[in-house]
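*Asks:* task: produce atomic coordinates for the following.
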Amino acid sequence: YDVVALQELWVYHDFCVIRDRAKEGGLIYSKWFHSAALGAGLAILSRYPIIESHFYAYALNGHALHFIEGDFFVGKAVGSCLLDVPLVGQVEVFSTHLYAPHDVPAPEWKRAHRTAQAWELGKLAKASAERGRTVFVCGDLNSVPSSLPITILQAHGQLRDSWQSSHPTNLSCITNNEASYRNAIKEEGITCDSLINTFTASKNAANRGAKGFGKRLDYILFRPAAKRITQRDKHGRCQTEFIDDQVINCDDCHVTLTDPIPVFGYSYSDHFALQATFTIYPNSMESILENQLNHDSSSTSTSTKLNLNHTSPPPTLTTEHLNNSLSALMTKYRSSERSSSFQLCLFGICLVLVPGISIAASFQPLSFLNWIFTLLSVLIGGFGMTMLYTGFLGGNWERSSIKEVCEEMQFELERLRKTDQRKDLFDQRKDLFDERNCGVGNGNSNGNSIGNGNGILNK
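*Replies:* Alright, predicted model coming up:
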């Protein structure tokens, strides 16, 4: 491998063992990301030199009271390494692990933290590509491909899915046997909750995805480096946009490490690994590729032809996506308000009970009752302080982060609405112009002369 991105690597000693063994295979550069109280469990191993590294903690990261889930204490985040790759330039690789609880079919607002994290991650990937860097996002995103967080991440960051770029979306076998589960891994990219994984084999069918074969939760997303172009429109106003400066072909993507560890007999992890191979061409190769495709095959040597998959463009960010995200976040905001109010009420009750129990303890004739009352007041006092911490500090922290993400989405929503309004106005004027010139008021012109902005991959 050239680059390996790891998640849930919680213990630094384990990272040291993996790092030392990876050096034997040529991955001589590595980075382990430190985070929060218990660590985010993120690491990157690379064959190429690491120029710099960055770490971004997500603003919304679970709840402090949900200590069993642990997202708040490990500090879910994204770590990135900037690599110096010969003939390609700067490549930024992101490794991340998104908010885990509440999968489909839970209400969308319960996954609001994950949607906000996807928005932040997409923003980071977009900024990196616009700085002229080739971007790869790897990680456990805890979301199925059709979910809102994945749509927001791909649309906002203009990221393509390596699996979708190299595989048809069909499931050939539907019978419940081991061969079918293996076909699901091969055809659908199932990485989690598979029956052949020893860590998840005991899960019931309801937790194995819509088809019962497992879920695709792990991704390798990519985006070519972008370059800025500035041009004037017909009104003389400067228009700036970014276009792809590279062509990235996903040659292969498949799930690996699916068999149990030899001798031990259990799986490597509760998630299978995902592997992808890419070929990166400069933007100038596009004309060469088109000439090769249009040229007569009899006069062109097959050994000189380049095999480029027609990678579908990433989804376009729409007002519907943003409205759905804002609706989920605001519902989560109101839920947070109710939770904080309830927790602060519990703190108030504890504030009354603690001195009352302490006073009552001094009037007990039996000494052992005195000790019981004292212990009870200590426990109630600790519970009350926890409610104050989670209700006031945790609640305000969560709601402030939600408001910040909502405001960012509102700005983007307004920009999209203005763009749609200008496009509608242009279409109306074009229809009116066609009617005046043609004398036929059929209004069939739909303004298809407007470019779709999908870049050079959209032939």
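*Asks:* make it CA atoms for all contacts and neighbour counts henceforth
*Replies:* Will do.
*Asks:* mind listing what's buried along stretch 176-188?
*Replies:* By neighbour count on 16 or more other CA atoms under 10 Å, the buried set for stretch 176-188 is 180-188.
*Asks:* how far does that stretch sit from the chain's center?
*Replies:* Put simply, stretch 176-188 sits 25 Å off its chain's centre (CA atoms, centre = their mean, to the nearest Å).
*Asks:* ok so, going back, turn the buried residues of stretch 176-188 into CSV, columns for secondary structure.
*Replies:* Below are the buried residues of stretch 176-188 laid out as CSV (DSSP: H, G, I helix; E, B strand; the rest coil):
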residue, secondary structure
180, helix
181, helix
182, helix
183, helix
184, helix
185, helix
186, helix
187, helix
188, helix
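*Asks:* distance to residue 122 for those residues - can I get that in CSV?
*Replies:* Conversion of the buried residues of stretch 176-188 to CSV gives the following (distance: CA to CA, whole Å):
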residue, distance to residue 122
180, 34
181, 32
182, 32
183, 31
184, 28
185, 27
186, 28
187, 27
188, 24
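*Asks:* just curious, which of those residues is nearest to residue 271?
*Replies:* residue 185 (11.6 Å; CA to CA).
*Asks:* for that closest one, list the residues it contacts.
*Replies:* 191, 255 (CA atoms under 8 Å, 6 or more residues apart in numbering).
*Asks:* how near is it to residue 221?
*Replies:* Noted for residue 185: a distance of 18 Å to residue 221, by CA to CA, to the nearest Å.
*Asks:* now do residue 18
*Replies:* Counting by CA to CA, the gap from residue 18 to residue 221 is 24 Å.
*Asks:* which one's more surrounded, those two?
*Replies:* When residue 18 and residue 221 are compared for neighbours, residue 221 comes out ahead with 25 against 14, by other CA atoms under 10 Å.
*Asks:* so that one makes contact with residue 139?
*Replies:* No - assessed by CA atoms under 8 Å, residue 221 is found out of contact with residue 139, at 9.0 Å.
*Asks:* so what's in contact with these two at the same time?
*Replies:* By CA under 8 Å, 6+ apart, no residue touches both residue 221 and residue 139.
*Asks:* for residue 212, which non-adjacent residue is spatially closest?
*Replies:* Using CA to CA, 6 or more residues apart in numbering and skipping the chain neighbours, the partner closest in space to residue 212 is residue 205 (5.7 Å).
*Asks:* how about this one, so we can line them up?
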Amino acid sequence: MTVVRDHAGLIDTWGSIHAPSAEESRKSMSPEDALSTYGLTYDSSLNSFCTRGTTIPQGKRLDYILFRNPWHPTASPLPLRLILKDARVVLTEYIPGRSFSYSDHFGVDALFEIEGSKPPDPGFPNPALIDHTDVPTLPSTALTTKAKSHLSAANALPMLDALKTRLRLSRARSRQELRIHAGCVVALVGLLVGTGWSPKGFLTPVFVFVGALASWLGTTMFYVGMMYGGWEASILQNLIEEMELYVRALQDSS
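*Replies:* All right, here's what the predicted structure looks like:
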């Protein structure tokens, strides 16, 4: 989530309203207090769909409301901007008349106030024909500026390590799937030979069934390991190379 916020220049509504609390104090909190303090929306013991009981921690924060004000390069015309007033976790109670929650996730509710000039009324004269010399201007602090869209090296490096780990796991999985495919091919050859030399004819249907199963499994593993695995590895490799160039540029500029 830090990568998403930094790269897109977004603001987390909950994090902006609620000051971060120490994780150590979370262990001694009740599920209700932890929910309102940390904005936990998933895997809370207050949710009927939670199956892990009341163990610590009391849930996870997986649901966010992110926003970004529009960018106005000039002070005229007067811009609009969002002022965050409140953010809270909602739908924590059970459905009325039922013994279960609305969903396995709680909801997040954010209240905004729109600040700035209002759009002209349809019945109002053409704004281009109105003298604006007496119209007050908003102070500079009320003008929105372009959100900073920048992924720092401190966040880019862990992301790069995670991508490299994912690439290694993807290639290892593809090799395993191709080994299963090769094993199925060997098994099919053995079944073909065994069917012709089997002294007992009643084993032939068994060989046919096992052969069909091996054909299906081998074909599936070939497509998953060769085609999907190669495509996934190529995408990850390209992303890693772009991230390495980005990190190198950050390090050179620092």
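*Asks:* quick check: TM-score for this pair?
*Replies:* After superposition, the two chains reach a TM-score of 0.78 (TM-score structural alignment, normalised by the length of structure 2), with 226 aligned residues with a CA RMSD of 2.8 Å.
*Asks:* ok, the residue nearest to residue 212 of structure 1 touching residue 211?
*Replies:* No - between residue 205 of structure 1 and residue 211 there is no contact under CA under 8 Å: 9.0 Å.
*Asks:* neighbour count for the two, which is higher?
*Replies:* residue 205 (15 against 12).
*Asks:* report the separation between the more buried one and residue 192 of structure 1.
*Replies:* For residue 205 of structure 1, the distance to residue 192 of structure 1 - CA to CA - is 13 Å.
*Asks:* residue 319 of structure 1 now?
*Replies:* Residue 319 of structure 1 is 32 Å from residue 192 of structure 1, where distance means CA to CA.
*Asks:* more crowded one of the two?
*Replies:* With neighbours defined as other CA under 10 Å, residue 319 of structure 1 and residue 192 compare such that residue 192 has more, 25 against 18.
*Asks:* now check the more buried one against structure 2: what is it aligned to?
*Replies:* Under the alignment (TM-score structural alignment), residue 192 of structure 1 pairs with residue 42 of structure 2.
*Asks:* could you check how far its match is from residue 107 of structure 2?
*Replies:* From residue 42 of structure 2 to residue 107 of structure 2 the distance is 9 Å (CA to CA).
*Asks:* in the stretch 1-150 of structure 2, which spans are strands?
*Replies:* 11-12, 66-67, 80-90, 107-116 (DSSP state E, counting those that start in this stretch).
*Asks:* the third one vs structure 1, average distance?
*Replies:* Read that as strand 80-90 of structure 2. Here the mean offset of strand 80-90 of structure 2 against structure 1 after fitting is 1.7 Å, by mean CA distance after the TM-score superposition for structure 1.
*Asks:* next one: that strand to chain centre, how far?
*Replies:* Centroid separation between strand 80-90 of structure 2 and its chain, computed with CA atoms, centre = their mean, is 21 Å.
*Asks:* what is the burial count for residue 151 of structure 2?
*Replies:* Neighbour tally, residue 151 of structure 2, other CA under 10 Å: 19.
*Asks:* please apply the same query to residue 140 of structure 2.
*Replies:* Residues near residue 140 of structure 2, counting by other CA under 10 Å: 9.
*Asks:* any idea what it aligns with in structure 1?
*Replies:* Residue 140 of structure 2 maps onto residue 287 in structure 1, by TM-score structural alignment.
*Asks:* what range does the lengthiest helix in structure 2 cover in structure 1?
*Replies:* Counting by DSSP state H, the longest helix found in structure 2 is helix 153-197. Aligning helix 153-197 of structure 2 against structure 1 (TM-score structural alignment) gives residues 319-363.
*Asks:* helix, strand, or coil at the residue lying farthest from the centre of structure 1?
*Replies:* Relative to the centre of structure 1, the most outlying C-alpha is that of residue 365, 62.2 Å out, by CA atoms, centre = their mean. Here residue 365 of structure 1 is coil, with the state taken from three-state DSSP.
*Asks:* residue in structure 2 matching residue 182 of structure 1?
*Replies:* In structure 2, residue 182 of structure 1 lands on residue 32 (TM-score structural alignment).
*Asks:* how much space separates its match from residue 38 of structure 2?
*Replies:* Taken as CA to CA, the span from residue 32 of structure 2 to residue 38 of structure 2 is 10 Å.
*Asks:* equivalent analysis for residue 116 of structure 2, please.
*Replies:* From residue 116 of structure 2 over to residue 38 of structure 2 (counting by CA to CA), the distance is 32 Å.
*Asks:* counting by contacts, list what the longest helix of structure 2 packs against.
*Replies:* Packing partners of helix 153-197 of structure 2 (3 or more CA pairs under 8 Å, 6 or more residues apart in numbering; DSSP states H and E): helix 2-8, helix 204-222, helix 229-253.
*Asks:* quick one: it to structure 1 mean distance?
*Replies:* Helix 153-197 of structure 2 sits 1.7 Å off on average (mean CA distance after the TM-score superposition for structure 1).
*Asks:* my guess is residue 275 of structure 1 contacts residue 255, does it?
*Replies:* Yes - look at residue 275 of structure 1 against residue 255 with CA under 8 Å: they come within range, at 6.1 Å.
*Asks:* map residue 266 of structure 1 across to structure 2 for me.
*Replies:* Correspondence of residue 266 of structure 1 to structure 2, assessed by TM-score structural alignment: residue 100.
*Asks:* which residues touch residue 95 of structure 1?
*Replies:* Neighbours of residue 95 of structure 1 in contact, by CA under 8 Å, 6+ apart: 5-7, 42-44, 78-80, 137-139.
*Asks:* no further queries at this time; thank you.
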